[in-house]
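Participant: Next come a sequence and a model predicted from it.
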Amino acid sequence: MNVLPGAEPFAHDGTRTGVLVCHGFTGSPQSMLPLAKRCAAEGFTVRLPRLPGHGTHWKDLNRTRWTDWWSAVDDAYTELAQRCDHIVAVGMSMGGTLATLAAQQHPHGIGGLVLINPAYVMRDIRLKALPVLQHVVPSIASIAGDIKKPGVSELAYERTPLRALQSQRRMWEQVTRDLPQITQPVLLLHSPDDHVVPPECSALLLARVSSADKTEVLLHDSYHVATLDNDAQLIEDETVQFIQRVTAASS
């Protein structure tokens, strides 16, 4: 299994403030690398794992399930927990789902959540056929590369593997069910013009979490892969300020 150039995981050891960064479905660490490196430049300890089945070939992803992706995220969390006093989880798209799951599974270890166009539910009528279709067709057209900024591309698969997609749906169901368990401060950054994740995902998060501290930032000049889009600087600035604020409050 050869990892695509640019899809490697990223790690940086810094202060005792940790940042757990999660990339999205069919993507790779490349989409979150600028944000991870900004956090490292601020001195934070950072872990950005490459999720199993990602960053190689889409057929590899079809051989994995959501529990495999979660295991990689949980391992990265364990590394941070051994080094850090405070940890904030950051994720985009399915990475946002995984970051939310981390906060649910480690309510005393994750002190805050930064979510960028997170995915929790899809109402696409075509998904109703997915339980059967996954056994007939291995993949469909790609969902990657939804970026407004000209000349920028996402290192992601050219196909969407259906067995893996069906597994992701099961993760959505569990994480969405348990959203009221979230009490940590939340920074939600989302694009009104997103061609992958519907706006109801952000509305659902804000409505169902139990957090008293919720900040919503609209990304008006970006599509789904906002960390590589026109609002990347805004995302990085807001994320750093949020991490500094919530970790200072818990010190």
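Facilitator: Perfect, thanks for sending it.
Participant: Please count neighbours and contacts with C-alpha atoms only from this point.
Facilitator: Noted.
Participant: if you go through this protein in chain order, where are the strands?
Facilitator: Counting by DSSP state E, residue ranges of the strands within the chain are 10-12, 17-22, 45-48, 86-92, 112-116, 139-141, 159-161, 186-190, 214-218.
Participant: Let's have the ones you listed in JSON lines, adding distance to L179 and mean neighbour count.
Facilitator: Formatted as JSON lines, the strands of the chain follow (distance: least, CA to CA, whole Å; neighbours: other CA atoms under 10 Å):
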{"stretch": "strand 10-12", "distance to L179": "28", "mean neighbour count": "18"}
{"stretch": "strand 17-22", "distance to L179": "18", "mean neighbour count": "29"}
{"stretch": "strand 45-48", "distance to L179": "23", "mean neighbour count": "26"}
{"stretch": "strand 86-92", "distance to L179": "15", "mean neighbour count": "27"}
{"stretch": "strand 112-116", "distance to L179": "12", "mean neighbour count": "29"}
{"stretch": "strand 139-141", "distance to L179": "30", "mean neighbour count": "14"}
{"stretch": "strand 159-161", "distance to L179": "27", "mean neighbour count": "21"}
{"stretch": "strand 186-190", "distance to L179": "12", "mean neighbour count": "24"}
{"stretch": "strand 214-218", "distance to L179": "13", "mean neighbour count": "14"}
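Participant: what separates stretch 179-194 from the chain centre, distance-wise?
Facilitator: 11 Å (CA atoms, centre = their mean, to the nearest Å).
Participant: How far does that stretch stretch from one end to the other?
Facilitator: Its first and final residues considered, stretch 179-194 spans 22 Å by CA to CA, to the nearest Å.
Participant: try this one next to it:
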Amino acid sequence: MKAPKGAGTGALLIHGLGGTQYDLGPMHKALRRVGVETHAVTLPGHGGQPDDLLPVVAEDWLDSVTRAYDELVDKYETFHVMGMCMGALLALALCERRQHRKGQLVALSAPVFIDGWSTPWYRFLRYPVYHIPGLSARIRVDEDEPFGIKNDLVRAVVKAKFERGDNFHYRWVPLACVRQVDRLRRWVLGGAHRIACPTLVVHAREDELTSLRSADFLEAAVPDVRKVVLEDSYHMICVDNDREQVVSSVLDFLGFDPARARRQSRRLVEVPMEAEAIGTLVGEYIAALTTQHFEAVFPLLAPTVQWRHLATHPLAGTYDDRDAVIAMFARLGELAGGQPVHITATSAPRIEGQTAEFGLAVSFVADGVPVAWRGTQFLQCSNGRITAVEYRPSAGVSADTATT
């Protein structure tokens, strides 16, 4: 990740427990757009399987980010440290450990206290379990809905990735690993007042893992601090509803104009769309459908997409926005009982103006009965997105629920 020539600013970004750089959403890209050279670190026990976390202790994580910091900090005139979730705890502990003064510190959703609204009342029972030999290594802490995400679209994408087994975040972590997070929390509780650099704390009011008590503590303990409270996100703030506010708050705190990043991203949208751009968009849409990566369909749709399904089967009807379309795909999965839904493009897309049409065949098994239908799908495209979809059954398939 090379910065533009002459740039003298670097940043170390630290992901969360069980996570990857996905935890930080668009942060790397936004920082690079304003001239910051970003560096990622993969924490010990990550990037493989959840069991890889079993031998890891908190010192391993802190030593890992300290080594990365020591290798990078002298290469830049200014060097910032940023972390998300457990990565925020590590960023706080690192800056206290190294008495970081060469740049600023950003703590995103730092779980100084694990007391959010979705944490069970019996969470305190983990402490005696820690002292029963071998038990905490055998207990799994699953990643369940809402996956730290309030936005329906993003949550659907994350859920689909988990169901496919994509290696973007662990599906569970051992309780023994949570014990190490608790040790990190104690280090931050005891050392936050010694942090020497300006610090930004960003936290969601509705964080399901860690309440605003964490942000309030950091605001009171860290000598030079700015706090931003988000009103429309859960824990994973870099990918949730307030992600643009998170990016803007971080860039502003670091002394950059947030509009620089926004302007560059908007230039990527073609208005009006040329035939080649429509072909690319439709190709991505068909590829997502035919490979059953339905979560990849949703970002291609405009938030106000109008979807009409002209048929008499259970999916028939009009869907007035993207959230409704997401619910429709969820309903399709329910009809198929979690089994594969096979979708095939039966003809190449024909593009005319801002519209495209192509043949479509769908088949799956519902309650042991094979179901299949064929028809044509029409897409209306505008401003880089699909704004309208209409499915029409083939002539002679009146009920559109023919079984084979």
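Facilitator: Cool, the structure landed. These numbers were taken from a predicted model, which means no experiment stands behind them.
Participant: Would you mind telling me which of the strands of the first structure is nearest T176 of the first structure?
Facilitator: Closest to T176 of the first structure of the strands of the first structure is strand 112-116 (CA to CA; 14.1 Å).
Participant: circling back: now render the strands of the first structure as TSV, adding distance to A99 of the first structure.
Facilitator: Below are those laid out as TSV (distance: least, CA to CA, whole Å):
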stretch	distance to A99 of the first structure
strand 10-12	16
strand 17-22	7
strand 45-48	12
strand 86-92	5
strand 112-116	7
strand 139-141	26
strand 159-161	22
strand 186-190	11
strand 214-218	16
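Participant: closest to T56 of the first structure out of the ones you listed?
Facilitator: For the strands of the first structure, proximity to T56 of the first structure was assessed by CA to CA; strand 159-161 is nearest, at 12.1 Å.
Participant: Run through who's touching that closest one.
Facilitator: Applying CA atoms under 8 Å, 6 or more residues apart in numbering, the contact partners of strand 159-161 of the first structure are 26, 58-59, 61-62, 138-143.
Participant: Equivalent analysis for stretch 60-80 of the first structure, please.
Facilitator: The contact list for stretch 60-80 of the first structure (CA under 8 Å, 6+ apart) reads 18-20, 22, 26, 45-54, 87, 98, 102, 138, 161-164, 167-168, 170-171.
Participant: aligned partner of V73 of the first structure in the second structure?
Facilitator: When the second structure is aligned by TM-score structural alignment, V73 of the first structure is paired with V65.
Participant: I meant D85 of the first structure, not that one.
Facilitator: For D85 of the first structure, the aligned position in the second structure is E77, judged by TM-score structural alignment.
Participant: before we move on, what about R163 of the first structure?
Facilitator: Taking TM-score structural alignment, R163 of the first structure has A176 as its aligned residue in the second structure.
Participant: quick one: contacts for that match?
Facilitator: Counted by CA under 8 Å, 6+ apart, A176 of the second structure has contacts 54, 130, 136-137, 139.
Participant: Pick out the most distant pair among the residues you listed.
Facilitator: Among these, L54 and Y130 lie farthest apart (CA to CA), at 13.1 Å.
Participant: Which residue would you name as the spatial centre of the second structure?
Facilitator: What sits nearest the mean C-alpha location of the second structure, by CA atoms, centre = their mean, is V239, with 4.4 Å.
Participant: Kindly provide the distance from it to V282 of the second structure.
Facilitator: Taking CA to CA as the criterion, V239 of the second structure is separated from V282 of the second structure by 25 Å.
Participant: How about R171 of the second structure?
Facilitator: 32 Å.
Participant: So for the two, which sits in the more crowded spot?
Facilitator: V282 (25 against 20; other CA atoms under 10 Å).
Participant: Now which residue in the first structure aligns to the more buried one?
Facilitator: With TM-score structural alignment as the criterion, V282 of the second structure pairs with nothing.
Participant: so V282 of the second structure, which of the three states?
Facilitator: helix (DSSP: H, G, I helix; E, B strand; the rest coil).
Participant: P55 of the second structure: how many residues sit nearby?
Facilitator: 12.
Participant: Next up, the contacts around the aligned partner of M27 of the second structure in the first structure.
Facilitator: Matched by TM-score structural alignment, M27 of the second structure corresponds to L35 in the first structure. With contacts defined as CA under 8 Å, 6+ apart, L35 of the first structure is in contact with 227, 232, 235-236.
Participant: make it 10 Å
Facilitator: L35 of the first structure makes contact with 21, 41, 90, 227-228, 232-233, 235-237, 239-240, according to CA atoms under 10 Å, 6 or more residues apart in numbering.
Participant: If any of those residues are buried, put those into a PyMOL selection.
Facilitator: Buried residues among the contacts of L35 of the first structure (16 or more other CA atoms under 10 Å), as a PyMOL selection:
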select buried, resi 21+90+227+228+232+233+235+236+239+240
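Participant: Show me the two of the contacts of L35 of the first structure that sit farthest apart.
Facilitator: Across those, the longest distance by CA to CA is 17.7 Å; it joins A41 and L228.
Participant: ranking the contacts of strand 159-161 of the first structure by neighbours, who comes first?
Facilitator: Busiest of the contacts of strand 159-161 of the first structure [other CA under 10 Å] is T26, holding 26 neighbours.
Participant: For the aligned partner of that one in the second structure, which non-adjacent residue is closest in space?
Facilitator: Under the alignment by TM-score structural alignment, T26 of the first structure pairs with G18 in the second structure. Closest residue to G18 of the second structure apart from its sequence neighbours, by CA to CA, 6 or more residues apart in numbering: Y170 at 4.9 Å.
Participant: Quick one: neighbours of the residue lying closest to R170 of the first structure once chain neighbours are set aside, just the number.
Facilitator: Residue nearest to R170 of the first structure in three dimensions, not counting chain neighbours: W66, with 8.0 Å by CA to CA, 6+ apart. Taking other CA under 10 Å as the criterion, the count of residues near W66 of the first structure is 19.
Participant: same check, this time on R83 of the first structure
Facilitator: Per other CA under 10 Å, the neighbour tally for R83 of the first structure reads 16.
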